[in-house]
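Participant: Mind folding the following:
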Amino acid sequence: MTETRPRLTIGADHAGFALKEALKAALVAQGYDITDAGTSNAEPADYPDFAARVARAISRGTGGRGILICGSGIGMSITANRFPHVRAALCLDAEAARLSRLHNDANILVLAARRTGTEDAVDIASVWLATPFEGGRHQRRLEKIRAIERDVCSTSSTDPEEE
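Facilitator: From the prediction side, this is the model:
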């Protein structure tokens, strides 16, 4: 039986560029099909641009799973989680990566380039990619998140003071 690997869309800002390139090479060597959403060099670049490219592809169902990398991972996480159907998880170790898939069905892995070396990033990504969603009680919780998402997205007011 042939193992099917998920399609990946990967993006980084300037702080995550070197780690993105190293991780991408390791994942291609493992047989993954990767779409690189940028950046293409280490020149200063704004993380929201690359988070939006990856999150949009995941949100629309065209990008498979996503990986985002910036200096801290926080900006990418905040931006990506603005998109419908995106569950981006900042993972600083393999256990967090495992749980983000097992319990939360995370579809975007976010890495912190200033806190994560190449070897650890490959380990974190490998665990994240290999871990299935457990379902069960976690499915019920995921449905609650989806209901919140639908409610928030259908609210016409953009002013939190009006609620």
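Participant: From now on I want contacts and neighbour counts done on CA atoms only, so please keep to that.
Facilitator: OK.
Participant: Tell me who's in contact with the closest residue to R7 other than its chain neighbours.
Facilitator: Spatial nearest neighbour of R7, chain neighbours left out: G64 (4.7 Å); criterion: C-alpha to C-alpha, 6 or more residues apart in numbering. Counting by C-alpha atoms under 8 Å, 6 or more residues apart in numbering, G64 touches 6-9, 57-58.
Participant: now do 7 Å
Facilitator: Shown in contact with G64 (C-alpha atoms under 7 Å, 6 or more residues apart in numbering): 6-9, 58.
Participant: which one of these is nearest V110?
Facilitator: Nearest to V110 among those, counting by C-alpha to C-alpha, is T9 at 11.9 Å.
Participant: would L68 count as being in a helix?
Facilitator: No - using DSSP: H, G, I helix; E, B strand; the rest coil, the assignment for L68 is strand, not a helix.
Participant: Let's compare: structure for the following, please.
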Amino acid sequence: MNSQPQPAKPLRVAIGGDHAGYPLKQTIAENLASDGLAELVGNVVDCGTDGPARCDYPDFAIAVSREILLGNADRGIVVCGSGVGVSVAANKIPGIRAAICHDTYSAHQGVEHDDMNVLCIGGRIIGSELAMEIVRSFLGARYTPSERHQRRLDKVLEIEAQGRDALGDMSS
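Facilitator: Coordinates of the predicted model:
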């Protein structure tokens, strides 16, 4: 019996971004398809936008999230000007755990501890080299369901299931 850890299977990644995130989204998408990330990425689904014409960031948060929820992608990356808009929009979708990350620690810790499945980046905030380091960190991380991580994630999932009811009585 082989006790060596098996390499993780390459991830299917959905990527999208609005006009403000378009240049960085294109750079990331090109790098995801390159040989340098072959050990992490098996397939890339480009959810648009396909050019710099003005468009709305929620559309791309939805498109990337749809690919994950349909089982066509394991992880998602969405890029807008600041990363904030796509993060807010993606987190409205049940089953999506998105976070804006502009450092490598948050990108891998968000996956390892919180089972984050969507990385949000600000195309006007960070450059392409740092963005690619963050993407590598995000895609290379795996959820580690220790008791405390799972307990906390279960609470988050319960909040999601309850919606506003999780707030309790708000009449006072």
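Participant: Trace the residue nearest to R7 of structure 1 over to structure 2, please.
Facilitator: In structure 2, the residue matched to G64 of structure 1 (TM-score structural alignment) is D74.
Participant: In structure 2, where's the longest helix?
Facilitator: helix 147-162 (DSSP state H).
Participant: what's the closest non-adjacent residue to the alignment partner in structure 2 of P132 of structure 1?
Facilitator: Residue pairing (TM-score structural alignment): P132 of structure 1 is matched to R142 of structure 2. Spatially, and ignoring its direct neighbours in sequence, R142 of structure 2 is nearest to E112 (5.3 Å; C-alpha to C-alpha, 6+ apart).
Participant: So for structure 2, the centremost residue is which one?
Facilitator: V118 (1.5 Å; C-alpha atoms, centre = their mean).
Participant: what's the matching residue for H19 of structure 2 over in structure 1?
Facilitator: H19 of structure 2 maps onto H14 in structure 1, by TM-score structural alignment.
Participant: my guess is its match contacts Y47, does it?
Facilitator: No - judged on C-alpha atoms under 7 Å, H14 of structure 1 makes no contact with Y47 at a distance of 8.1 Å.
Participant: who touches the match of H19 of structure 2 in this structure?
Facilitator: 39, 41-45.
Participant: What subset of the residues you listed is buried?
Facilitator: 39, 45 (16 or more other C-alpha atoms under 10 Å).
Participant: Kindly indicate which of the contacts of H14 of structure 1 lies nearest I124 of structure 1.
Facilitator: Using C-alpha to C-alpha, the contacts of H14 of structure 1 come closest to I124 of structure 1 at T39, 21.3 Å.
Participant: so where does that closest one fall, helix or strand?
Facilitator: Using DSSP states H and E, T39 of structure 1 sits in no helix or strand.
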